[in-house]
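> this one's sequence-less:
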């Protein structure tokens, strides 16, 4: 054998070893089963950011709420995401009782895990309702990521609080989406941590560098006041209506899907513009064309514990923010000088005028925003969560 042939054989052997080692390392990865009430393809937010990063080290299964099967028989849809996350959507038979739906989900999930036996199973709950079909599973670590107080949301299941109590007993660690929620849950679980949602600064900072206007926003006059997120019972539609009527020169741009409320109940005025849902990739393009960003949430039970992710996203885009007095917004951003807090329509209008004035010196505005955002990142949030989980394995 010549030296060249030997080198080629050695390289081939090394390549075979590397492939074998890589496959073996994948097989040894723990499986993280994420049980979510939010769909992967809905609004790109905390679950997608966190699970995409966990997929670097774990086999991540994102198990969504069921859909009714047009085939009649139950089946499981499996979709691989570019991030490495595998999304599993259970399709159940029509006309079933809640108990029968849970049973079909259990059968589908158990079948998948039997066909893909995990080297180690960990469970991550975004909703306690998933206990109905997973309570029999034995995980080395059980996480309850309590993003929101789901029991306070419109159309919440009547037994949600009962299920949550069970999950709190079962969970090894509890993460909360904000500090107000942590204050409540830490009284119910000894290992609870406030992990507010973070921000992809580079993604939203693109709004500071572009003049390109999306087609459906291009012809809307300035000043523009913008909001992106889910449009549901948390939005203060009366506040928006009063602002628009009292200030016809302002144009309010609302981006996001309408959920759980009748679209007909939303104010219909010439200077309120509903542009529908947009992808995560598109949001900086819209944010770039706003003069002020809004957090116009109503002050009610559904918003008592929320910690809006959009606050740091707006700031990363270089936009001043005006918000109603959501507790976590006041706590984290109320004294920053770039997020103004207003409790009624008159105060909101005054705060918007002050925010518009801030735009006269964008360098100072951006510097203040960057100071507020210093150290924030989804990578940092994920690492904190991962370190806490690894300590429990």
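Sure thing, it's come through. All figures in this text were calculated on a predicted structure; none of them were measured in a lab. Numbers count the residues shown, from 1 in each chain.
> CA only for contacts and neighbour counts going forward, please
Noted.
> The stretch 101-250 of the chain: strands as residue ranges?
121-125, 141-146, 173-176, 192-194, 224-228 (DSSP state E, counting those that start in this stretch).
> second one coming, line it up with the first:
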């Protein structure tokens, strides 16, 4: 009988943002698990707020009834309404009942896929707490990758639901050291395990390294940012550096979720939008410096609780890394260049240095094996 893990997560499987749970799904697959990857639901209301390419992709997955990638089956449920940080949609009623208005019924779908009984029930989204009472499991795990209260999209109702899940599951893993103290509402601290982010080494080793067509007319040296372009992305900092380093090409990859009109005024800034994750290594391998320009001053609670996955991805592709300094990454100061002012950031881009780093210990596969053994789950 095969081992099974049901993953209830925020981001859909084919998202351009490949975050921790995506990589853990593939690590579970390597360990011989069948994976059912259920992401946050969509509803007709979504089109009112953002009829984006991302929403169209989620609708496509829903209409196909889910898709397979090896031993991973991923699905996006559709409900009449879904929890959001907006009037009515942030209510307890919506949070606790959205699954009852899915078509097809989500619980029936899960059971028909053969995941009514699983070895591991995995959460990174607060929307799926009902699964603890409706699915039979041997171990349950919540992964906390950010301080969710720092996101405008997360309602107080969702934060309380996350705490409720945390107090019920067998283990809570968190990626930034200060998250344990921030989540003081979690009663049993002994079940909280610090498990930092990692990388899929095999993915980067096997990736295409040829020059992407999008970079053919963009000269070196190339300074690249890959990831979320949200409130904490420091537009002013990037503009300042690009303006003062006119011979450097700045490449920004990620969906525009913030006004970037200031950056579009400079000819040496190239905003490429979303790029499929499978193609990202080629952009990194053909750049020289990877940057993390986060606004720590205005978003201290959020940024200080980030263990940036992009930092490891940059390093995996041999880039020099320049980042604004915050508490979580201070212990990387001998590997990456940490700065506190705009001028320091510019100088670091020009003179950034680093050294070879043993990335093997940051492999998702190794991290997962170590963690599962730590909570009493046998792995080969």
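Cool, got the structure. All of these numbers come straight from a predicted model, not from anything done at the bench.
> what TM-score comes out when they're superposed?
The TM-score (TM-score structural alignment, normalised by the length of structure 2) is 0.81; 344 aligned residues with a Cα RMSD of 2.9 Å.
> Work out which residue lies at the spatial centre of structure 1.
Central residue check for structure 1 by Cα atoms, centre = their mean: the C-alpha nearest the mean position is that of residue 45, 2.3 Å away.
> Distance-wise, check the aligned residue in structure 2 for that residue relative to residue 144 of structure 2.
Using TM-score structural alignment as the criterion, the counterpart of residue 45 of structure 1 in structure 2 is residue 19. When Cα to Cα, to the nearest Å is the yardstick, residue 19 of structure 2 and residue 144 of structure 2 sit 12 Å from each other.
> tell me the contacts of residue 120 of structure 2?
Shown in contact with residue 120 of structure 2 (Cα atoms under 8 Å, 6 or more residues apart in numbering): 4, 5, 6, 137, 138, 139, 140, 141.
> Which helix or strand contains whichever residue in structure 1 pairs up with residue 6 of structure 2?
Under the alignment (TM-score structural alignment), residue 6 of structure 2 pairs with residue 33 in structure 1. Element membership of residue 33 of structure 1, judged by DSSP states H and E, is strand 31-35.
> could you say what helices and strands that strand packs with?
strand 59-63, strand 121-125 (3 or more Cα pairs under 8 Å, 6 or more residues apart in numbering; DSSP states H and E).
> Run the angle between the next helix or strand after that strand and strand 141-146 for me.
Along the chain past strand 31-35 of structure 1, the next helix or strand (assigned with DSSP H and E) turns out to be helix 46-54. Taking axes from the mean of the first three to the mean of the last three Cα atoms, to 10 degrees, one finds that helix 46-54 of structure 1 is oriented at 150 degrees with respect to strand 141-146.
> and the contacts of residue 120 of structure 2 as JSON lines, adding distance to residue 28 of structure 2 and neighbour count?
Rendered in JSON lines, the data for the contacts of residue 120 of structure 2 read as follows (distance: Cα to Cα, whole Å; neighbours: other Cα atoms under 10 Å):
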{"residue": "4", "distance to residue 28 of structure 2": "9", "neighbour count": "23"}
{"residue": "5", "distance to residue 28 of structure 2": "8", "neighbour count": "25"}
{"residue": "6", "distance to residue 28 of structure 2": "11", "neighbour count": "27"}
{"residue": "137", "distance to residue 28 of structure 2": "16", "neighbour count": "20"}
{"residue": "138", "distance to residue 28 of structure 2": "15", "neighbour count": "13"}
{"residue": "139", "distance to residue 28 of structure 2": "14", "neighbour count": "18"}
{"residue": "140", "distance to residue 28 of structure 2": "14", "neighbour count": "22"}
{"residue": "141", "distance to residue 28 of structure 2": "13", "neighbour count": "21"}
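> Columns distance to residue 275 of structure 2 on top of these, output as CSV?
Written out in CSV, the entries for those read as follows (distance: Cα to Cα, whole Å):
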residue, distance to residue 275 of structure 2
4, 31
5, 29
6, 28
137, 36
138, 38
139, 36
140, 33
141, 31
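> List just the nearest of the residues you listed to residue 256 of structure 2.
For these, the minimum distance to residue 256 of structure 2 (Cα to Cα) is 31.2 Å, reached by residue 6.
> give the contact list for that closest one.
35, 36, 37, 38, 115, 118, 120, 121, 122.
> which residue numbers in structure 1 go with stretch 230-248 of structure 2?
The alignment places stretch 230-248 of structure 2 over residues 232-250 of structure 1 (TM-score structural alignment).
> Quick one: end-to-end length of the matching stretch, please.
When the termini of stretch 232-250 of structure 1 are compared using Cα to Cα, they are 22 Å apart.
> Quick check: buried residues in it?
Counting neighbours by 16 or more other Cα atoms under 10 Å, one finds that the buried residues in stretch 232-250 of structure 1 are 232, 233, 234, 235, 236, 237, 239, 240, 241, 243, 244, 250.
> quick one: residue 144 of structure 1 from residue 346 of structure 1, how far?
Distance of residue 144 of structure 1 to residue 346 of structure 1, given as Cα to Cα: 40 Å.
> Pick out whichever of these two has more residues nearby.
Under the neighbour definition other Cα atoms under 10 Å, residue 144 of structure 1 and residue 346 were set side by side, and residue 144 has more, 24 against 13.
> my read: the more buried one touches residue 174, true?
Yes: using Cα atoms under 8 Å, residue 144 of structure 1 is in contact with residue 174, at 4.8 Å.
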